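J.: pasting the sequence and the predicted coordinates here, then a few questions.
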Amino acid sequence: MSRVTNFNELIQAVDNREEIITIERNITLERPLTLGAGTNLVGEPQENDELPTLIFQDSDGIGLTSNNSIMNLNILAPADRRAIFNSGYTENLGEFLFQNLTLTGQLSFITKAPVLFANIKIDNINILNADARHYVEQPQKYGVNVLQGALTIYNFNPDPDSLIVFQAKDLTIGQRNNPVYGSGVFIAGFGDRGGRVEVEILQTNEVHSTGKLPFGIYDIITGAIFIVNGAYAKTVIQNGETVTYGVNDMVLDAWGSVDNWIVNEPVISYGPSGIGFVNFSIVKSFTINAPIETYGQGARAYNQYDGTLEKGHFSSITTFGDGSIGIQISKEVGDITIDGDISTYGSLGNSLVKGVNMKLPASALSVKNGGIIHSITVAGNIQTFGDHITSYVVDSGGIVRNLNVVGTIIADGKNSNQVSVAIDGESPIIKFD
């Protein structure tokens, strides 16, 4: 064990491969610091109870190798660098613990061949600022690339036997109106058939992010919380508002599978084509106990593109932009319940659909060809307020087996209609005022 108060003492302790290095004072470094196998950094509160800070002037921060932990520290790297990053390349990297940290810069754990295993635990991490837009390792599917996040856990090994086991509790990213750049939480495996990430639990507080993409970009997206293909999450719990701010910034996006997803605070997007919850994979249960609200053009609230949602329970859904559909179903889903209204206020507008910008009407509930809803209950209204809009639409090949609207169906705009069911679409008989 070694106690350090300055740069020279810290470097000496790392070079000596001390098992525990206790940092007692702020230290400024001119280059990255790489921990040897089994080395652990621990900050000790100073006399005023403030934790010490490691300041990296113009470089990445702390590199990891195997069986490392970092606790009770502030780490201040440039926002476009990595505050913490993996540099280990042995087959078994062992276990990593990150606890009680405040970061500027990305927390990045990317594994590549020959790494086959790593176990990562995060507890009480606050990433104040990060810019992850320039990192080149990006998943590609559905006509788009996904930008990395302020927190990036990425198994970039094509070997299907490679595995990262991950859990995170008490994670905060960005602040209201001061988002991180890129995605917020990014968890990915190597596509559908390569290396995997298994998430035991992901529990977040507030997450605020934006890709700062220019309007009109169609092949790049981000997500405040993005479970990418190759990742499987047992439990996701969100205890703070989750907000995106710009073009193509999804709020919640699943290309990977999730067993149980619980959202306890609002989901909000402000930018064009910023979908509230978009699912391409298998989500067994999704429960949101707060509103989904979108404000940008073409920003749908809930979109089932591929895969399935077995059970979905929503509080209320509201969109304000042109082309911003409330719920759009393109694949088979199970039981959907909305405790309040499905409301849209826009008319016809552009929206990003699988890498293509398309004109869409801001319908409240839309079931596309191939979309099947086994049961949907709306405790409030299905309602639209824009012009030239149909509130409830079932296209040719769309199927709704059971529909229960406790309120009514409203189309309040000019030249708007309440219901349209195609001749070869299926829907129960609807009674409304």
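T.: Good, I have the coordinates.

J.: for the rest of this, base every contact and every neighbour count on C-alpha atoms.
T.: OK.

J.: tell me which helix or strand the residue nearest the centre of the chain sits in.
T.: With distances taken as C-alpha atoms, centre = their mean, the residue of the chain nearest its centroid is Ile225 (1.0 Å). Taking DSSP states H and E as the definition, one finds Ile225 inside strand 220-227.

J.: which residues outside that strand are in contact with it?
T.: Applying C-alpha atoms under 8 Å, 6 or more residues apart in numbering, the contact partners of strand 220-227 are 144-148, 182-188, 207-211, 233, 242-244, 248-257, 355.

J.: try this one next to it:
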Amino acid sequence: MANISVHNAAALNNAIAQAQSGDRIEVHGLISGQPSVVLPEGVALVGADSGATLRFGARGVFLSGDNAVANLRIETAETEVALGIAQEATDLGAISLKNLSTRGQVFLGTGAKVQTGSFDVDTVQVERADVRGRVLRPHAFGVDAQQGGFTVWNLAEDPSVWLEGTFRNISVGSKQAPVRGSGVFIGGHIKAEELTTAEVAIDGGITPSTPDLISGGVFVITGAKVGTVRNLGPVTTFGANDMVLDNWGEVQTWVAEAEAEVSSHGPSGIGFVQFGELDTLEVKAPIVTTGVGARGFNVYDGHLRSASFQSIATTGAGSIGIQISQPVESITVARDVTTAGGTGMSLVKGVQTELRAIGVSVKPGGSVQRLEIGGQISTGGDGVWAFESFGPVSKLRVDGGVRTTGNDADALHTAADTVSEQDLAAISTHTLSGRDHVLVEE
């Protein structure tokens, strides 16, 4: 075991060529001009001072297995991989990444022959990256999903291979410089005990009205199993079809803390999208969307036991506040659910679809055992009602009442036997020119 200090590209290349398992390569200051490097198995690469930086013209650092990288900045072109995994690696061993910043993607994507491995990742900041050109994308529900600036993806061809990991304090982009593509992306057979994020900001750069491509701020992809997802900082999206928080995998608990506002500023963006398996969702921060067809919260598929929110506000045409298409035990909102838009187009499972900006919508096939709104449900669009139920809502409570301010905008639309007369009678309604309650057919 040896500590090897490097101050320039020639010394770095020589150290990597001679390093053996257990060695530690220490980077001093800024080093540039070297080609992409592959760390041998068991070798650590660490910054020796606060300015320790590796600057590459093309790709950056790749890991072979049992590597540690810490206290270092890695710079590449924004379209390149700053930190990745050698595709020929089969046993990743224990990979440790601590206190890193990058310009360029962190792509912890495996080769097809990988068999074992684990990740311990703490405090990684992807300042800039552009992953829009990546050909490899997961596909489900009628759409492809863009990779993330920070991507963990088990691509083993053997379905029995599971990798494990913990991912803490991951930051991708900023509101001033959003990453192009998705933000934090975890997919394939990954068992992650914990995923926590700091600030995440993205702009997928997707052409508006595109039906078959999306991105996500924090995205758990099919195959991944995560114990706890915790958003500690704001998650913001700026482009078309940019989901803010999206679950295609299996998550036990997902919490967005009070400091982590969930906001979307492009058409067909959604605050939280649920397709996979999720036990408990708790969004302590406001969900705010501003684009056409940019909805607040959707349960499209899979299973969700309970969800709670502080508030949900949408402003665009076709931007539904809450839409439920699967059975859910409980949904609670501490404050208001408000929409301001009328009728507009929105992306639904790979199809651009015309929607009304309804406040709360329970679709056929959806149901809620307990739906409680601490504030009001209100809509502002013409011809847009505030609440509709085509599936059963066993217990409905709206403390602040139901309000519509658009022309010909009704308060309540319910199919027969979906909401009890007692619950409906307890809800105060106010409309400008619509009806208080309409009994509708499915």
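T.: Sure, I can see it. Just so we're clear, the structure is a prediction, and the values are computed from it rather than from any experiment.

J.: TM-score for this pair?
T.: Here the TM-score for the pair of chains, by TM-score structural alignment, normalised by the length of structure 1, is 0.95; 420 aligned residues with a C-alpha RMSD of 1.2 Å.

J.: sorry, back to before: show me what the residue nearest to the centre of structure 1 lines up with in structure 2.
T.: Aligned by TM-score structural alignment, Ile225 of structure 1 pairs with Val218 of structure 2.

J.: over to Asn289 of structure 1?
T.: By TM-score structural alignment, Asn289 of structure 1 lines up with Lys284 in structure 2.

J.: roughly how far apart are that match and Gln146 of structure 2?
T.: To Gln146 of structure 2, Lys284 of structure 2 is 27 Å away according to C-alpha to C-alpha, to the nearest Å.

J.: which one's more surrounded, these two?
T.: Counted by other C-alpha atoms under 10 Å, Lys284 of structure 2 and Gln146 do not tie: Gln146 has more neighbours, with 28 against 20.

J.: what's around the nearest residue to the more buried one once chain neighbours are set aside, how many residues?
T.: Among residues not flanking Gln146 of structure 2 along the chain, Ser215 sits closest, at 5.2 Å (C-alpha to C-alpha, 6 or more residues apart in numbering). Neighbours of Ser215 of structure 2 under the rule other C-alpha under 10 Å: 33.

J.: got it, and Glu30 of structure 1?
T.: Residues lying near Glu30 of structure 1 (other C-alpha under 10 Å) number 13.

J.: next: Gly349 of structure 1.
T.: Per other C-alpha under 10 Å, the neighbour tally for Gly349 of structure 1 reads 18.

J.: where's it relative to Gly321 of structure 1, distance?
T.: From Gly349 of structure 1 to Gly321 of structure 1 the distance is 8 Å (C-alpha to C-alpha).

J.: longest single strand anywhere in structure 1?
T.: For structure 1, the strand with the greatest residue count under DSSP state E is strand 196-210.

J.: what ranges does the stretch 151-300 of structure 2 have for its strands?
T.: Assigned by DSSP state E, counting those that start in this stretch, the stretch 151-300 of structure 2 shows strands spanning 163-172, 182-187, 190-202, 213-220, 225-231, 235-237, 242-247, 250-256, 262-264, 270-274, 277-283, 287-289, 295-299.

J.: how about these, which one is nearest Gly84 of structure 2?
T.: Among the strands of the stretch 151-300 of structure 2, the nearest to Gly84 of structure 2 by C-alpha to C-alpha is strand 182-187 (14.1 Å).

J.: superposed on structure 1, where does the closest one end up, distance-wise?
T.: When structure 1 is overlaid, strand 182-187 of structure 2 sits 0.5 Å from its aligned residues on average, using mean C-alpha distance after the TM-score superposition for structure 1.

J.: fine, thanks again, bye for now.
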